[in-house]
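Undergrad: quick one, what's the 3D model for this:
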Amino acid sequence: EIDEEKVSEEAALDGIYVIRTSLEKLPAEDAVRHYKSLSQVERAFRSIKTMDLEIRPINHYLEKRVKAHLFLCMLAYYVKWYMMEAWRPLLFADEDQQAKQTRDPVAPAKRSAKAEEKIHSKRLEDGTTAHSFQSLLRNLATIVRNTCQKQSTDDPNIPSFTVDTQHSKKQQEAFQLLKDIKM
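TA: A predicted model of the protein is given here:
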């Protein structure tokens, strides 16, 4: 037999959770923010394990090599994180990072109007296409250097020259944003 009173008591607690910390000087709002940021850590590990960083499992037998492999995985994610932060204006990302510190940490997170506009229109303010991290990398991968040389079987010392593709304005902006990273 179902105890309706017990069911309604449990239903009243749906969606409520308790966060406990041993840090006495941490305000409750910051404790909630830090707890919610654990999802970023989980996302980072998923990113390392999946195709984002294209790091496949490698079998190492020496402790030193295992540590080196883990270090390289973490370093790769660290670089990716800084790139994503720098490229926020070009990506489907919310640029208003200060709002995170002022909004109610318990309420569901909401994107800014600017971020919503990027997502719905798939365009940036300048009218160009908004990118995902992967699509921006694919765009940058179109930059190439071609070495040209006349084909000849007689003279192996035929001079050559190189031609680089011209960077688009978006590619130039992406590189400038990376140059502006402050560590």
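
Undergrad: C-alpha from now on. contacts and neighbour counts both.
TA: Will do.

Undergrad: for the residue most central in space within the chain, pull up the helix or strand it's in.
TA: Central residue of the chain (Cα atoms, centre = their mean): Met84, 4.5 Å from the mean position. Taking DSSP states H and E as the definition, Met84 sits inside helix 63-86.

Undergrad: could you also give me the structure for this second sequence? I'd like to compare it with the first:
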Amino acid sequence: MTLTLNERSIDCSINEAAQAEDALLDGCYILETDVPAALMAAKTVDERYCDLQKVERNFRTIKTTFLEIRPIFVRKASRTKAHVFVAMLALKITRHFEACLRAVFATTDDDPHAITPDDALVALGRLTYLYQTHHGKHIVHLPRPDEHQANILRALGITFPTKPKISKRTKINKHAA
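TA: Next comes the predicted model:
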């Protein structure tokens, strides 16, 4: 494209041949790396680049969905290291979580009825202690997981406790049902 200024007007002319030549590269991208070709093939470089996009998407998902935190800004080196550590640990746990679910329930690409990590967390989030008072005595009950929850726990290799573990420090609300 060429722009020319003629007194009170701007003229635009488009070089059709150059535009057609540029269109041949639409959708193409170039990756440059300092890793020697002998150490890493071009296909591997491309795969790692695609993995980078997955990592960025995972961090966004982890911070908004799993950790439910807003962006934070830290200034001290120790806090930056701690923030990165927590984010990396969350990523590692999330990926392990996804791998366990994928191994048992398949992936959403393969099976529309597969269980995603979000689905699993919602299902497991329904497992809660029930606090009751009967004749002045406080009773803590942990209901058994339903079949769906039990399958998720099995996929994760988690044994469901038969008795609730209550800390001596745990205060039971005296007004609980």
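
Undergrad: superposed, what's their TM-score?
TA: The pair, once superposed, lands on a TM-score of 0.67 when counted by TM-score structural alignment, normalised by the length of the second structure; 143 aligned residues with a Cα RMSD of 2.5 Å.

Undergrad: still on that earlier bit, show me how far the helix holding Met84 of the first structure is from its chain's centre.
TA: How far helix 63-86 of the first structure lies from its chain's middle: 13 Å, per Cα atoms, centre = their mean, to the nearest Å.

Undergrad: list the buried residues for it?
TA: Along helix 63-86 of the first structure, these residues count as buried under the neighbour rule (16 or more other Cα atoms under 10 Å): His69, Cys73, Tyr77, Lys80, Met83, Met84, Glu85, Ala86.

Undergrad: any idea how far Asn6 of the second structure is from Asn15 of the second structure?
TA: 19 Å (Cα to Cα, to the nearest Å).

Undergrad: could you do Leu3 of the second structure as well?
TA: Relative to Asn15 of the second structure, Leu3 of the second structure is positioned 11 Å away (Cα to Cα).

Undergrad: check Leu31 of the second structure too.
TA: Distance from Leu31 of the second structure to Asn15 of the second structure, by Cα to Cα: 28 Å.

Undergrad: mind putting the buried residues of helix 63-86 of the first structure into TSV with distance to Thr102 of the first structure?
TA: Converted to TSV, the buried residues of helix 63-86 of the first structure look like this (distance: Cα to Cα, whole Å):
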residue	distance to Thr102 of the first structure
His69	39
Cys73	33
Tyr77	28
Lys80	26
Met83	25
Met84	22
Glu85	19
Ala86	22
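
Undergrad: ok, so of those, who is nearest Ser121 of the first structure?
TA: The closest of those to Ser121 of the first structure turns out to be Met84 (Cα to Cα; 20.4 Å).

Undergrad: got the contact list for the counterpart of that closest one in the second structure?
TA: Counting by TM-score structural alignment, Met84 of the first structure lines up with Glu98 in the second structure. Listed by Cα atoms under 8 Å, 6 or more residues apart in numbering, the contact set of Glu98 of the second structure reads Thr116, Pro117.

Undergrad: so which strand or helix has Leu5 of the second structure?
TA: strand 2-6.

Undergrad: check what contacts that strand and list those residues.
TA: The contact list for strand 2-6 of the second structure (Cα under 8 Å, 6+ apart) reads Ile10, Asp11, Cys12, Ser13, Ile14, Asn15.

Undergrad: can you confirm the third one is in a strand?
TA: Yes. The assignment for Cys12 of the second structure, made by DSSP: H, G, I helix; E, B strand; the rest coil, places it in a strand.

Undergrad: what's the closest non-adjacent residue to it?
TA: Distances taken as Cα to Cα, 6 or more residues apart in numbering put Leu3 closest to Cys12 of the second structure, at 4.6 Å, once the chain neighbours are dropped.

Undergrad: what about that neighbour, neighbour count?
TA: As a burial measure, Leu3 of the second structure scores 10 neighbours (other Cα atoms under 10 Å).

Undergrad: Ala93 of the first structure too?
TA: Ala93 of the first structure: 23 neighbours (other Cα under 10 Å).

Undergrad: tell me the SS of it?
TA: Under three-state DSSP, Ala93 of the first structure falls in the coil class.
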